[in-house]
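Participant: Just need the structure, nothing else, for what follows:
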Amino acid sequence: FTQQNNIRQLAADRLDILAAWLESEIEQQQKALTAQAMALAAIPEVRESLVNGDIQRLRRMVLPYVNLLRSATGINSHYFHFRLANGEQFFLPGASEPTKENSKDFEQNGAQPGTRSQGIVPGRFGLDIMAAAPVSNGQSHLADVTALSSLAETLRNLRLPRENSVIVLLGDSGSEAGWRAIQQYGDRRLSAEQAMQIARGAGSSRSGNFFASFIPFKDVQGRLLGGLVLSYDASLQRQIMWSKISQFILFYSAGAIMLWVFLYLNVARIERFLARLKKILVSSHANYFSERFESDHVHCLDIMDCHNEECPVHQDPSLICYLETGTEAVSPRWRNTCIYLNKYDRCENCPVYSTRRGDEVTEMRNVVNTMMRLWGNFLNRVGHLLAHVLRNQERAGQVPSLDDISDRLEQMAGLTFFSHDLQGVVEKEEVYKQLSHIFEKRFGLTRFVFYEMEHDQQRIHIALDTLPDEPLCKQTVLASPDACRAKRVAEEVTSFYNPELCLYFNADLDKDVRFCLPIVMGGQVGAVFSFLVFRRDWERVRMQIPVIRKYLEESAPVLNSLRLLSLTREQSLRDPLTLCHNRRFLDEYIAKYEPLAEREGKRSGFLMVDMDYFKQVNDKYGHQAGDAVLQQLAQILLSSIRRSDLLIRYGGEEFLILLQNIQDMPLEEIAEKIRAAVEQHAFVLSDGVSINKTVSIGVCEHPVDAKAFYKAIKFADVALYEAKRRGRNQVVRFTPDLWTGEDY
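Facilitator: Presented below is the predicted three-dimensional model:
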């Protein structure tokens, strides 16, 4: 019963597939005919012939077109039907004109005038495939052209499966009683009578081994014109099915017996192999590579008289020679290094190989053993190398896992990118910001401080602080740099193992861990990186300390270079005696500040200060005493002006004070205050002698007295000389009458 249902279902599926195929082919032919009819209707000469009623010219034009279509498509039944607006009809090409009766029949079954349509109609070749298109001249309907081809030729060009057949039925004037079979295709088919009974619905869809279905064709009015009876011969399928069933039963029985025998003999062995393999692979992921398959080795040293002491097998006879040094060696380093390859050329010719090599399971055991040894050696070397690079002696003797290798390589790549990004930085702040970004994004550190040492001034300042509200040790180390243990001993300091290690941890050590890393620059601690991390995260961060240290080591040379560059530049812009800015600094500063002052309308004051009779100090007490006087004078001047103002040693004993953004400040009063402070000060010389000195001061204001800075400096100098001329120890404000020369 199941087999019958399977055959019935198979027959229905095959008939559905055949019907879909035929309908698709007919539809494709209809589309092609539609395109041909529209193309013909669009030819200007065709419209012109129809407008002029020149049917002979139309025939001469259409005949070559039809022959070209037949040649291009390979379908010799192509022809066209023209129906003029006045009712006249003719076929091209055609042996005879249509009669009134068959013209009427074609009109009833074919296209309606002035419309585009397609379908099946009774035609010259029985049932023809047709597609109609109107021919118009502007708004005027001239005719309808219908492209037709034989349905029989379309079916004849198809290669039907051996078990299928097709019978074409044609009715008379849409009456089912007058149907007749006009074409039959396929070797195994129903009789014409059976086909017509199936078409009328009087016959069963099955007759013996034949299954059939009917595809009807209707005209535009819905009347049946004919159709296709499709049949499927199931006898071939039955023969094939029974043959396959017999073969399947035979092979299945034999195969099942062989399989059970094979499984019975090998399943235990395979099970032991897989269980052992699983244990080895799990152990390898846990960095334990000494797990191996048991193997009864036949050593090459037992068979060959080998003296290659560098050979891995010579050093460890438990290894397998052809996987270590032979032509099939796993490692390219030792492949083809066996000295007996000179004699045997390949391992297959060696007596050790034929004795040692086993079946696939045995060979897999040997390969796994060799791979585990090579992987163990490789990861051991990589572990020592990474421990050396990262200076992590804690893990120097440990074999890293694949995850560790992946993480470390990713970290090394990040270090490489970081080192590249440091190239070209011009400020230390850029380095600290890049370190801050790395520590936050890659290590999850969000609470940290960078302390930077200033060894020349014996002080510490904060370079970057993400914990502005945490006191930590900031006040202590800023007041006394030697209080910082990390700076003092140049070693890492952590509160995790000993909370009392540093007196200034100053954090909640029950909740947090404090860690300080010194950054060595030029042989001394140049900065300290101090961070807080929750105790629950300490173990994760502790494993990353070597990488964090490496980032700091990468940045240390750059920070040191920038520090030295800044120090060198600062020294070049300051007077070494008084530590005031020099004229080079003044030139650079004016170039930047003058445009800003002019744009924002800021007023600036210039005081040119010169010590009176300074040469007498050098002549009487010596140049060392003169230097001491200049240093004390500089301190008096600095204490008399704001932090935003500038003090420039302009030359010799002459100083220039630049007062920025003075607004309504009385310049003469400020200058007088300075003059009085100098006059009242007792200058102490190196031998303990005290002397009193005075200064003369010239005052000029920009832009009131001068429109340019350098002009204001010149006028302040002019006012200074006027103060000298008037008797010294006084303040003189520049007035236009003091400058009688040409415009400056």
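
Participant: For the rest of this, base every contact and every neighbour count on C-alpha atoms.
Facilitator: Will do.

Participant: The stretch 51-200 of the chain: strands as residue ranges?
Facilitator: 79-84, 89-92, 117-123, 126-137, 140-150, 164-172, 175-185 (DSSP state E, counting those that start in this stretch).

Participant: so what does the longest one touch, helix or strand wise?
Facilitator: Okay, so that is strand 126-137. helix 2-41, helix 44-52, strand 117-123, strand 140-150, helix 151-156 (3 or more Cα pairs under 8 Å, 6 or more residues apart in numbering; DSSP states H and E).

Participant: for those, which one sits closest to Lys441?
Facilitator: Closest of the helices and strands packed on strand 126-137 to Lys441 is helix 2-41, at 62.5 Å (criterion: Cα to Cα).

Participant: how about that closest one: buried residues?
Facilitator: Judged by neighbour count (16 or more other Cα atoms under 10 Å), helix 2-41 contains these buried residues: 7, 11-12, 14-15, 18-19, 22, 26, 29-30, 32-38, 40-41.

Participant: try stretch 101-109
Facilitator: For stretch 101-109, using 16+ other Cα under 10 Å, the buried residues are 103, 106-107, 109.

Participant: got it, and stretch 351-364?
Facilitator: Going by 16+ other Cα under 10 Å, stretch 351-364 has these buried residues: 352-353, 356.

Participant: I'd like the structure of this one too, to check against the first:
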Amino acid sequence: MLDVPVNGGGDRMTLQKKSLWFTVASSLVLIVLFSVVTVQSFNYFSLNTIREQGRMAAEMLRITLTEQMRAGVIEERETLFKRMRTIPGLVDVRVLRGEPVIHQFGPGKNGELAQLDMEKRVLATGQWEEAVVAVEDTPVYRITIPYVASSGGALNCMQCHDVPEGAINGAVTLGFSLEEMKRSEMFAIAPIAVLLLLFGLCLGYFLNRLFRPIMETAERMKTVVGNAGRGDFSGRVDSTSKDEIGEIATQTNSLMETLEQSMGRISTSIGSLGALSFKKSGQSLLAHTVHVVDEMVGAARFKQAVENDLNLEEIYIRIRRVMSDHFGLRRFALYCVDPEKHAMSPVFVEGVDRAGDIWCDQEILVDCELCRAKRTADCVSSINNLHICNRYGGASRGGDEFVHVCIPMMLSGRVGGVLQLLMTEEECREHPDIEQTASIYLNEAAPVIEARQLMQSLKDTAMRDPMTGLYNRRFLEDYIEVLTATTVRQETTLGILMVDVDFFKQVNDTYGHDVGDQVIKGLAELLKQAVRTSDLAIRFGGEEFMLLLPDTDAEGSMLLAERIRKEMESTLFTTPQGPLKKTLSVGVAMFPGERNEGFWASVKYADTALYQAKDQGRNRSLMFDPSMWKEDGQY
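Facilitator: Next comes the predicted model:
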């Protein structure tokens, strides 16, 4: 995004080429324009000169012919014409007779009659005409000038011609070759073209001097900006002039110095983060800095979100969404470490074929020390070391094409979890720094997860009996609404067992409280082993316990009550005073009852059945029956 290409591209015209083409084009335009103007001017001057020469020659010819008529040698006029044709440049001389002369003297010799359309028009209108024609591929300028009869001036036409004033006696046609004029034209243009070429060279030289600082500054700026795109801000632009170009160079140097100092501090800060090195990402410093800042901003927002999450489940869901939505991964897993049991449990596992599968050997769930990331408290990556972890089981699930990265989640100096990422080669290229960026999110979530675990632990401690580890009455008060609502919604029954040790006070009085505690703990273990995972064992108070059996009918509840009673009856407690046996009395009731009364009413029914069992001799189990009510309606 921020990488700046050093090369401008082979097809792009540089400033130097532009100045060269401008110089050449401007010189050619000037040469063409000056040549056209010179040719036009020369042609105009030449034609005008020839035109004046033709008029002069026509007048001289008229005078000569008049004198020949006076001298009586008019018949020798052809000789005059031949001599005139020997004049350089004059290729055609013809005298034409007009109608008045033809009428008076006849048609004359051959060639003295009008032959060309231009000649006929001149004899008809009395207006001279001119034209440039090609005679045997040679350009010829031809002009036809009329002789108009006049009695004024040095020559009086009326003395020889019997014509009226203003009559057109004839005309003269003169032809001048333009070959010499063309040669003169080329000789005239050549020096101008040479001068213009010299002017173009001088112009190019001065333009080069003018554009050179601009081109040098532009080239240097291209190099400096290109290096800056790769993270090198040490480049500077030499200021070769004191004009606007020099000011641009100075301001660019000031900007680069500021960037060098600022990015240097940012680079140092990024380097202090350890693994977040832009060299590993393959990006430029600018691009990597923007990427890292974006990830940090995203991680900060992620932390704000998880801090407002209600419990661990919501936090884990958010971590899963980051892996799938933000990073676009499809195979990953999160494991929690139980330091007391030295075991691990999967929070979620994505990408496996069957529920319950994980991407590693199942043994790590039993012994967390088998997990390399947990044992070393360091990131384990197979990107550069394919077989780094022997417990990775991806090959057995068709995951040979995947690399795996396992990132430990540190909680108070210990590994509290492990985030496992599996990627293809393409995904690795898309996320070259996945280890670092995923760690950012995991590190932001870690303290929140630890706080939620601590709160959960404190809550569990407050809701469990410290002696037996069973839930206490406070837990029952908090949880019972959910349990009863589920029972009613599913239209099932909940078995309630009230369990009490017979003659427990005698144990404390005879054997001491230590033995009494031993009996309580032994009964608690017996209850834990007897109930299902969905059942709840609660120390209701003192030597009295409660069992809640979801989705259990009256018969099942009584069967469990009898099994517990018999197991307690057969249990032998060792005391300093000798072996000790104790019995139980169990009262059983069902929720909802026959009258659909509330849960606590059903608890009262079970308690009533318990006391009935004690009244009937203890060491027995009784199901509540309405006949156990007293006459006043009380139990």
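
Participant: Superposed, how do the two chains score by TM?
Facilitator: For this chain pair, the superposition-based TM-score is 0.62 by TM-score structural alignment, normalised by the length of structure 2; 431 aligned residues with a Cα RMSD of 3.2 Å.

Participant: would you list the strands of the stretch 51-200 of structure 1 in TSV and tack on distance to Ala712 of structure 1 and mean neighbour count?
Facilitator: Converted to TSV, the strands of the stretch 51-200 of structure 1 look like this (distance: least, Cα to Cα, whole Å; neighbours: other Cα atoms under 10 Å):
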stretch	distance to Ala712 of structure 1	mean neighbour count
strand 79-84	106	21
strand 89-92	109	19
strand 117-123	100	22
strand 126-137	95	24
strand 140-150	98	24
strand 164-172	113	23
strand 175-185	116	16
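
Participant: Now distance to Tyr589 of structure 1 too, for those, in JSON lines please.
Facilitator: Shown next, in JSON lines, are those (distance: least, Cα to Cα, whole Å):
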{"stretch": "strand 79-84", "distance to Tyr589 of structure 1": "98"}
{"stretch": "strand 89-92", "distance to Tyr589 of structure 1": "101"}
{"stretch": "strand 117-123", "distance to Tyr589 of structure 1": "91"}
{"stretch": "strand 126-137", "distance to Tyr589 of structure 1": "89"}
{"stretch": "strand 140-150", "distance to Tyr589 of structure 1": "92"}
{"stretch": "strand 164-172", "distance to Tyr589 of structure 1": "101"}
{"stretch": "strand 175-185", "distance to Tyr589 of structure 1": "105"}
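
Participant: Nearest to Gly651 of structure 1, out of the ones you listed?
Facilitator: strand 126-137 (105.1 Å).

Participant: quick one: the closest one aligns where in structure 2?
Facilitator: Per TM-score structural alignment, strand 126-137 of structure 1 has no counterpart in structure 2.

Participant: hang on, the earlier thing: so which of the helices and strands packed on strand 126-137 of structure 1 gets nearest His81 of structure 1?
Facilitator: Of all these, strand 140-150 sits nearest to His81 of structure 1, with 5.0 Å by Cα to Cα.

Participant: Mind giving me the packing neighbours of that closest one?
Facilitator: Strand 140-150 of structure 1 packs on helix 2-41, helix 44-52, strand 79-84, strand 126-137, going by 3+ Cα pairs under 8 Å, 6+ apart.

Participant: will you turn the ones you listed into a markdown table that also has distance to Leu155 of structure 1?
Facilitator: A markdown table is the format used below for these (distance: least, Cα to Cα, whole Å):
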| stretch | distance to Leu155 of structure 1 |
| --- | --- |
| helix 2-41 | 8 |
| helix 44-52 | 32 |
| strand 79-84 | 17 |
| strand 126-137 | 11 |
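
Participant: So which of the ones you listed is nearest Gly741 of structure 1?
Facilitator: That would be helix 44-52 among these, by Cα to Cα, at 100.1 Å.

Participant: and the angle for the particular helix or strand that has Phe262 of structure 1 in it with helix 2-41?
Facilitator: Per DSSP states H and E: Phe262 of structure 1 is located in helix 235-285. If you take axes from the mean of the first three to the mean of the last three Cα atoms, to 10 degrees, helix 235-285 of structure 1 sits at 100 degrees to helix 2-41.

Participant: which SS class is the aligned residue in structure 1 for Val588 of structure 2?
Facilitator: Under the alignment by TM-score structural alignment, Val588 of structure 2 pairs with Val699 in structure 1. At Val699 of structure 1 the chain is in strand, as set by DSSP: H, G, I helix; E, B strand; the rest coil.

Participant: Same question for Glu130 of structure 2.
Facilitator: strand.

Participant: who's in contact with it?
Facilitator: 141-144 (Cα atoms under 8 Å, 6 or more residues apart in numbering).

Participant: Closest to Ala333 of structure 2 out of these?
Facilitator: Once Cα to Cα is applied, the member of those that ends up nearest Ala333 of structure 2 is Tyr141, at 102.8 Å.

Participant: That closest one contacts Met181, correct?
Facilitator: No. The criterion here is Cα atoms under 8 Å, and Tyr141 of structure 2 misses it with Met181 at 10.6 Å.

Participant: Which one's more surrounded, these two?
Facilitator: Tyr141 (23 against 17; other Cα atoms under 10 Å).

Participant: count of neighbours near the closest residue in space to the more buried one that isn't next to it in sequence?
Facilitator: Spatial nearest neighbour of Tyr141 of structure 2, chain neighbours left out: Val132 (4.5 Å); criterion: Cα to Cα, 6 or more residues apart in numbering. Using other Cα under 10 Å, Val132 of structure 2 is surrounded by 15 other residues.

Participant: Likewise for Gly578 of structure 2?
Facilitator: 8.

Participant: What separation is there between it and Val515 of structure 2?
Facilitator: 11 Å (Cα to Cα, to the nearest Å).

Participant: With Gly542 of structure 2 instead?
Facilitator: In terms of Cα to Cα, Gly542 of structure 2 sits 14 Å off from Val515 of structure 2.

Participant: same deal with Glu369 of structure 2?
Facilitator: Glu369 of structure 2 is 38 Å from Val515 of structure 2, by Cα to Cα.

Participant: Compare these two and say which is more crowded by neighbours.
Facilitator: For Glu369 of structure 2 versus Val515, the count of surrounding residues by other Cα under 10 Å is larger for Val515: 20 against 17.
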